[in-house]
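A.B. asks: I would like the atomic coordinates for the input below:
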Amino acid sequence: MKSIIVIEDIDCSVDLTGKRRKRDGDLSAKKDGGQGKEDQNQSRVTLSGLLNFIDGIWSACGQERIIIFTTNHIEKLDPALIRRGRMDMHIELSYCGFEAFKVLAKNYLDVDSHPLFGEIKSLLKETKIAPADVAEKLMAKNHKIDVDGSLKDLVESLERRKKHQRDHGDDHKKKIGGKKLGIFRGLF
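C.D. replies: Just a heads-up that it's a prediction; the model follows:
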């Protein structure tokens, strides 16, 4: 059986922050007067359980399986989860560059070149924007929007984003379109 398992935003799904804690029974006792009710109503995925699940799936049968984790914060994950041998490929998906834009323009607008390409290239060098945001601007919302209109809309969006990023500094750059890491394990 061929299968793909995807766990999106693994850094948010479970506490896999790399800060291994000693289980402290006093912690739940302090919160609920010693009854342990808080833990009774919550299902928990632990780092140990997840590692056993991954290793168990991998070692079971010789079937083709791919496990994909995505995260915006690889530094928060426990090294045991992302070490080589457990996760074989780490792929960083970055912001849209000009080459990626040209592929999107060809796919959505069926154009290989346009007078606005030079301005778009310059803006993409100075602006952090996700490929999905660029694609959204290139998709025709209706049949009345032409190539020129779509590209002008993209230029205006890039100019607004560039100004906003410049005005808000590095803190804002980290929040928009952030890099997401895909971690793959599987037989290819």
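
A.B. asks: Please count neighbours and contacts with C-alpha atoms only from this point.
C.D. replies: Fine.

A.B. asks: Give me the buried positions along stretch 15-31.
C.D. replies: 15-17 (16 or more other CA atoms under 10 Å).

A.B. asks: Quick one: list the elements packing against the longest helix along the chain.
C.D. replies: Longest helix in the chain, counting residues (DSSP state H): helix 147-175. Counting contacts by 3 or more CA pairs under 8 Å, 6 or more residues apart in numbering; DSSP states H and E, helix 147-175 packs against helix 117-126, helix 131-138.

A.B. asks: what's the closest of these to Arg44?
C.D. replies: helix 131-138 (33.2 Å; CA to CA).

A.B. asks: could you check the angle helix 147-175 makes with that closest one?
C.D. replies: 150 degrees (axes from the mean of the first three to the mean of the last three CA atoms, to 10 degrees).

A.B. asks: What segments of this protein are helices?
C.D. replies: Under DSSP H, the chain gives helices at 10-13, 25-32, 37-40, 47-59, 79-82, 98-109, 117-126, 131-138, 147-175.

A.B. asks: Mind listing residues that contact the first one?
C.D. replies: Helix 10-13 is contacted by residues 16-17, 69-74, 76-77 when judged by CA atoms under 8 Å, 6 or more residues apart in numbering.

A.B. asks: How about it, which residues are buried there?
C.D. replies: Within helix 10-13, the residues that count as buried by 16+ other CA under 10 Å are 10-11.

A.B. asks: for that helix, the distance to its chain's centre please.
C.D. replies: 11 Å (CA atoms, centre = their mean, to the nearest Å).

A.B. asks: let's see this one next to it:
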Amino acid sequence: MDTGVKEMVMEDLERFLERREYYRRVGKAWKRGYLLYGPPGTGKSSLIAAMANYLNFDVYDLELSDVKLNSELRRLLVATANRSILVVEDIDCSVELHDREEVEAEKAVTRRNSKHGSKDEERPKITLSGFLNYIDGLWSSCGDERIIIFTTNRKDKLDPALIRPGRMDVHIHMSYCTPSGFRVLASNYLNITEHEHFEEIENLLSEVDVTPAEVAEQLLKNNDPDAALCGLIEFFDAKRKEIEALARLKEEKAARKKERKEKKQQEDEVKKQQEDGTN
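C.D. replies: Presented below is the predicted three-dimensional model:
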């Protein structure tokens, strides 16, 4: 990650650890929420591991798709220990969190169907209100030094109630690879801080979106810096050609759709004229 973002995260974590008495004085649970959002391969899971290592906290990975009832969720949250990180990855697609009113309405429909002989079974669900209540209340009050982290590829798909301040206190955008991020990767993987190809690669980064994971994978392919960086440049060229090909296909599809629409309009006009002439 960029150095500035990394330092911000470390400072926030350190401040959190030092504020036991502050949280107690203001009457808030000693917890901190983080939302990590951005495209796949930008380091969200790696950042969680780094945070856990930095704090020496345990990590609990909560797979919401395996939890069917609010009561089951309650048992899982109670079982988490102090000095821990609770992780819910891909919260936008791991499970559909239903509003309480929606669930109650479906229960009423189920009861009506049962009276009329329908055998449809009620589907167990985690409600949005139940999930938020347990996060805010029970889980927060039954221990200290808790961190909860949500990850998502699409922040805009999340319910605002999930990510408001007080739940997700810090929002961290995990972006595509930047020039500074590339230099960190080159230093880590190739043990170099300067190279004649750096400027060309940094220019390519401004033209083509690639994730840090993709860059790292290319740098892993060869221990020789020259060969590794040349391979990365070739990867950029291939990626750019792929993007251009997809753009052309999209344009051609749009053109065909427009052509079909215009043809349909012409046919409708001819048909209308024929009908008017008959009348």
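
A.B. asks: circling back: angle of the longest helix of the first structure against helix 98-109?
C.D. replies: Using the same axes, to 10 degrees: helix 147-175 of the first structure against helix 98-109 is 140 degrees.

A.B. asks: Next, the angle helix 117-126 makes with helix 147-175 of the first structure.
C.D. replies: 10 degrees.

A.B. asks: re the thing from before, just so I know, which of the helices of the first structure lies nearest Leu181 of the first structure?
C.D. replies: helix 10-13 (10.2 Å).

A.B. asks: circling back to that earlier point, out of the helices and strands packed on helix 147-175 of the first structure, the one nearest Gly36 of the first structure is which?
C.D. replies: Nearest to Gly36 of the first structure, of these and by CA to CA, is helix 131-138 at 44.8 Å.

A.B. asks: after superposition, how close is the closest one to the second structure?
C.D. replies: Aligned to the second structure and superposed, helix 131-138 of the first structure gives a mean residue distance of 0.7 Å (mean CA distance after the TM-score superposition for the first structure).

A.B. asks: whereabouts in the second structure does that helix align?
C.D. replies: Taking TM-score structural alignment as the measure, the second structure aligns residues 212-219 with helix 131-138 of the first structure.

A.B. asks: that older thread, how about the contacts of helix 10-13 of the first structure in TSV, adding distance to Val103 of the first structure?
C.D. replies: Output for the contacts of helix 10-13 of the first structure, formatted as TSV (distance: CA to CA, whole Å):
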residue	distance to Val103 of the first structure
Leu16	36
Thr17	36
Phe69	26
Thr70	24
Thr71	25
Asn72	25
His73	28
Ile74	28
Lys76	33
Leu77	33
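
A.B. asks: Among those, name the ones in strands.
C.D. replies: 69-71 (DSSP state E).

A.B. asks: List only buried entries from those.
C.D. replies: Applying 16+ other CA under 10 Å to those flags 69-71 as buried.

A.B. asks: Save the residues you listed as CSV, and put in distance to Val45 of the first structure too.
C.D. replies: Shown next, in CSV, are those (distance: CA to CA, whole Å):
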residue, distance to Val45 of the first structure
Phe69, 15
Thr70, 17
Thr71, 17
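
A.B. asks: Show me which of the ones in strands among the contacts of helix 10-13 of the first structure is closest to Asp32 of the first structure.
C.D. replies: After measuring these against Asp32 of the first structure - CA to CA - the closest member comes out as Thr71, at 32.8 Å.

A.B. asks: check contacts around the equivalent of the closest one over in the second structure.
C.D. replies: Alignment note (TM-score structural alignment): Thr71 of the first structure maps to Thr152 of the second structure. Neighbour list for Thr152 of the second structure: 35-38, 89-92 [criterion: CA under 8 Å, 6+ apart].

A.B. asks: between the residues you listed, which is nearest Ile243 of the second structure?
C.D. replies: Checking the contacts of Thr152 of the second structure one by one against Ile243 of the second structure (CA to CA), the nearest turns out to be Gly38, at 19.3 Å.

A.B. asks: Let me have the helices of the first structure in a markdown table, adding distance to Leu181 of the first structure as columns.
C.D. replies: What follows is these, written out as a markdown table (distance: least, CA to CA, whole Å):
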| stretch | distance to Leu181 of the first structure |
| --- | --- |
| helix 10-13 | 10 |
| helix 25-32 | 33 |
| helix 37-40 | 31 |
| helix 47-59 | 18 |
| helix 79-82 | 11 |
| helix 98-109 | 18 |
| helix 117-126 | 21 |
| helix 131-138 | 15 |
| helix 147-175 | 14 |
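
A.B. asks: With respect to Lys2 of the first structure, which of these lies nearest?
C.D. replies: With CA to CA as the measure, helix 47-59 is the member of the helices of the first structure nearest Lys2 of the first structure (12.1 Å).

A.B. asks: in that closest one, what counts as buried?
C.D. replies: Per 16+ other CA under 10 Å, helix 47-59 of the first structure contains these buried residues: 47, 54, 58.
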